[in-house]
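[1] need coordinates for the below:
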Amino acid sequence: MERLSFDSSDGRSARWKWSICGLLFLATMIMYMDRQTLSLMSKPIKTEFQLTHEQYGTLEWGFGLAFAAGAIINGLLADRVSVRWLYPLMLLGWSSAGVATVWSQQIGDALLPIVGSQHAWLGMNSESNAAGYLGLFFCRVVLGYFEAGHWPCALITTQRLLTGPDRLLGNSILQSGASVGSIITPLAVMAMRTNEESSWRQPFIVIGIVGMSWVIPWLFFIREADLKLPAESPLKKNGSRPALWTWSVLRKIIVLMSIVVAINMTWQYLRAWMPLLLQEEHKYSENFMFWFMMAFYLVADLGCLAAGGAVKWLTGERFSLNRARLLVFTVCTLLAMYTAVAANLPHGALLLYTFLLIGCGTLGLFPVYYSLAQELSTRRQGLVTGLFGATTWIITSYMQKYVGKSIDVTHSFATGLFWAGQVPLIGCLALGLLWPNDERSSKK
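    You can find the predicted model right below:
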């Protein structure tokens, strides 16, 4: 696949480029605020609609499959249409889905006569509120589809504005919005929920509407020329184009697939189940859970930024870019594997400190992956992001459904927590053993 070095910013300053990274950070933050509101409100929502853990896991399953479909479709669109206009469309779509969650009951009432109430694949049963559950499922599916458009649009932006170690740091800033959004969301929810009996609906409305304002600075600061496509790949000396599929490219695809599936299995487990784990298994209060989740995501954010900064620093200390990325990825993998310890710890300070280490390591894995994925193709970054994203979300969505079923059967979160942190080791080994040592391309 082609690899080009180019500058499409047409005289734009370095300050402007990093300001755009700040906008990408805000978009990720908004996306995670819309996504995390459900997990933070999972207990009152489960109570109101009489949902089992398996049904809650099915909501994540629907979200994940929709994200997988959106990753492919929106990735292809991002390669073919203007990201300047596609990106705000995606954000308005997922923000609207978040707001619509408030009317899940009414949406379900409208859909139930069409869909019916007896669907084993949705986990419907006579004990749960079928209409409310169906409305929630529909809103999560729409949310997942539009959120999938964020990543191809954002990664195309950093790919075309930044190069080499700067690109990895830009990706760290981009990814760190996930944890900052997850820090701010509990604060917003607590401000709007004066007690555990107050409505869970207001946070969905406020977060969704406020998030829509991001569209204004994006359209103001970005021009069409800033994200223009690169020139055609140069021909080889004999007049032919570079080979599209080579053993080196296939090795990279194998490595990237191993990494992206593994690190997302860890992160998606923590994102979806930790609030319930803290409240139901370790008997922490809702307010304590809110405060701890803020601390968890703050530390995760620091780990994400530290990973990008560490690679940039190591490459200045005579490390090759590939060696620096492997070292940072290995350290982060070891921290993520502490879930094996956390799964066997009782309620207390040691458990909480261990979770903080896990969060630091897990989110630090992502900017390394993004940097590696951006070297696979220049003109097809949207498709690359979409294919990897679709595979990941198909696998993790089924994981969520079976995690919920396992919790209902065993009444314990320990088994899922244990294995969730061990899978990044697969990606780490693949990176160390199979990634080609192509320093020339990694500098671009």
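[2] going forward, measure contacts and count neighbours with C-alpha atoms only.
    OK.
[3] what's the closest non-adjacent residue to residue 83?
    residue 153 (5.9 Å; C-alpha to C-alpha, 6 or more residues apart in numbering).
[4] what's the answer for residue 147, then?
    Closest residue to residue 147 apart from its sequence neighbours, by C-alpha to C-alpha, 6+ apart: residue 94 at 5.8 Å.
[5] please point out which parts of the helix or strand hosting residue 297 sit buried.
    Assigned by DSSP states H and E, residue 297 belongs to helix 286-315. Judged by neighbour count using 16 or more other C-alpha atoms under 10 Å, the buried positions of helix 286-315 are 286, 289-290, 292-312, 314-315.
[6] to compare with the earlier structure, here is another sequence to fold:
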Amino acid sequence: MQATSITTTSPMPPWYRQVRWWMLSLLFFVTVINFVDRQALAVLGNDITDEYNLSNTAFGTIVSWFRFGMMLGEFPMGMLMDRVGVRIGLAFAVLWWSVGNGMHALSTSIWHFRIFRFWLGTGECGNYSGGNKIVASWFPVRERAFAIGIFNSASMFGSFVAAFLIIPIREHFGWRMGFLVPSVLGMVWVLVWWFVYRQPNEHPSVSQAELAHIRSDGEATEEAAPSNWDLLKLKQTWGLMLCRFWVGPVVEFYLYWMPKYFRDVRGLSIKDSAYFNSVTFLFGDIGSIGGGLAAAWLLSRSWKVKGTRQATLLFGAALCLLSFLVPLTGSIAIAIGLISLILLGHTFLSANMFASVSDVFPNSAVARVTGLTGVANGVSGIMFPLITGIIVDRTGYTPIFFMAALMPLLGVAIALVTLRNYEPARLFNPLERERDNEKR
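    Prediction:
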């Protein structure tokens, strides 16, 4: 691969004046908003099922319509990010999903919820395809897992904040306002994003030293963007798709179903169910940031990318096996502790799963590959809530906890087999065949 480097004698500014961290903070906040909007259904789910007399199976269909929307929107959103850039693409995605979330306040039937969840899903899927592309543009390889861990931790922080934001709104103004108020936050974020975001080489506040740091892995020249068909012919694409197919639904089980589980099985009130569930999300934050820090530390210790990703993915999947124990304990405190460790492991794993995309694919394909993995996650995300609702109505939660224990391990095994040496998947571009793999 031909590469150019930037040399500079200017010193690196202190971290708080390095623009890439401010871009990451914008990405963090929009991901918080994304999951507040998403988690509103879980926080208000008991109110909705009570008011409309819905079974667990019916509630599962509402969740599945959201995943159906994400599945259909993932690849188009990825194409949008790659073609028009993340400044326009992410602004459109956030505005679109914010309106969709606000529309939930007008729902008067289960079909309204299904339609508006579908709408929300078609927009929210753009958060990760855009976010992965932003990290690939602004951070060198050795910092990417940490950067992804930071913005991915916002998913758990947003889920944590959701209960403390939405429950007071619900108590004072009713559950419908619990959907409407968070939507305004997304619209405010779009205005800030539009005026602040630029690419690294176009941003007026980026110093030459920071730009050199961002490009310290080498800046590719004459890089031909792969076609969609090129991407689908690669085993690496399918490996990451199948990994996310099995890994993705597990966290959504804990996001959407735990408030109902705590009320129906553990006997907690609606308010306590939401608050206790929120506590577990703080450990998800620790796992996401920890997964990135662990990867950065191993790479700084001269570990290759292959060994780093193998260790972090397997560690996260191993913690998810604790799901076997949740239905077997009679203690609420122990159950919450186990779920906390499971979410820590899942986000630890996820930070490195998403980082694997930019390990293997060029920046011109990162958003689309992330979108394709999201399509796979969408397929399983449609199936798993439906299966969950049916099984819970018939036999209870225990079989679902057992499934949630094994699915991440299966996904990680597929990824490690198909990615193997984490070699760059650039076979479609003759100019990229010569790549220096010493860092790997």
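[7] now do the contacts for residue 275 of structure 1.
    Shown in contact with residue 275 of structure 1 (C-alpha atoms under 8 Å, 6 or more residues apart in numbering): 39, 40, 289, 293.
[8] pipe those into a markdown table and attach distance to residue 281 of structure 1 per row.
    Formatted as a markdown table, the contacts of residue 275 of structure 1 follow (distance: C-alpha to C-alpha, whole Å):
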| residue | distance to residue 281 of structure 1 |
| --- | --- |
| 39 | 16 |
| 40 | 16 |
| 289 | 12 |
| 293 | 15 |
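[9] how near is the counterpart of residue 71 of structure 1 in structure 2 to residue 286 of structure 2?
    Residue 71 of structure 1 maps onto residue 74 of structure 2 when the alignment is built from TM-score structural alignment. Here the criterion is C-alpha to C-alpha, to the nearest Å. By it, residue 74 of structure 2 lies 27 Å from residue 286 of structure 2.
[10] matching residues in structure 1 for stretch 299-317 of structure 2?
    With TM-score structural alignment as the criterion, stretch 299-317 of structure 2 aligns to 315-333.
[11] repeat for stretch 125-141 of structure 2
    Per the alignment by TM-score structural alignment, stretch 125-141 of structure 2 matches residues 148-164 in structure 1.
[12] likewise stretch 370-383 of structure 2?
    With TM-score structural alignment as the criterion, stretch 370-383 of structure 2 aligns to 385-398.
[13] just give me how far the matching stretch sits from the chain centre.
    11 Å (C-alpha atoms, centre = their mean, to the nearest Å).
[14] can you check stretch 300-310 of structure 1 too?
    With C-alpha atoms, centre = their mean, you get 16 Å for stretch 300-310 of structure 1.
[15] need the contact partners of it.
    168-173, 175-180, 324, 328, 356, 359-368.
[16] from the residues you listed, which land in helices?
    The helices, defined by DSSP state H, take in 168-173, 175-180, 324, 328, 356, 359-368 from the contacts of stretch 300-310 of structure 1.
[17] coming back round to it: pull the number of nearby residues for the residue nearest to residue 83 of structure 1.
    27 (other C-alpha atoms under 10 Å).
[18] residue 166 of structure 2 too?
    Count around residue 166 of structure 2 with other C-alpha under 10 Å applied: 26.
[19] show me what contacts the equivalent of it over in structure 1?
    Taking TM-score structural alignment, residue 166 of structure 2 has residue 189 as its aligned residue in structure 1. By C-alpha under 8 Å, 6+ apart, the contact set of residue 189 of structure 1 is 37, 203.
[20] residue 189 of structure 1 sits in which helix or strand?
    helix 164-192.
[21] after that helix, next one along is what?
    The first helix or strand that comes after helix 164-192 of structure 1 along the chain, using DSSP H and E, is helix 202-211.
[22] so the helix or strand following that next one matches what in structure 2?
    Following helix 202-211 of structure 1 in sequence order, the next helix or strand is helix 215-221 (DSSP H and E). With TM-score structural alignment applied, helix 215-221 of structure 1 matches the range 190-196 in structure 2.
[23] mean shift of the matching stretch relative to structure 1?
    In the superposition against structure 1, stretch 190-196 of structure 2 averages 1.7 Å from its aligned positions (mean C-alpha distance after the TM-score superposition for structure 1).
[24] how about the contacts made by residue 418 of structure 2?
    Per C-alpha under 8 Å, 6+ apart, neighbours of residue 418 of structure 2: 235, 236, 238, 239.
[25] ok, so what distance separates the nearest residue to residue 140 of structure 2 once chain neighbours are set aside from residue 15 of structure 2?
    Using C-alpha to C-alpha, 6+ apart and skipping the chain neighbours, the partner closest in space to residue 140 of structure 2 is residue 214 (5.2 Å). Noted for residue 214 of structure 2: a distance of 13 Å to residue 15 of structure 2, by C-alpha to C-alpha.
[26] so between the two, which is more surrounded?
    Per other C-alpha under 10 Å, whichever of residue 214 of structure 2 and residue 15 has more neighbours is residue 214, with 22 against 11.
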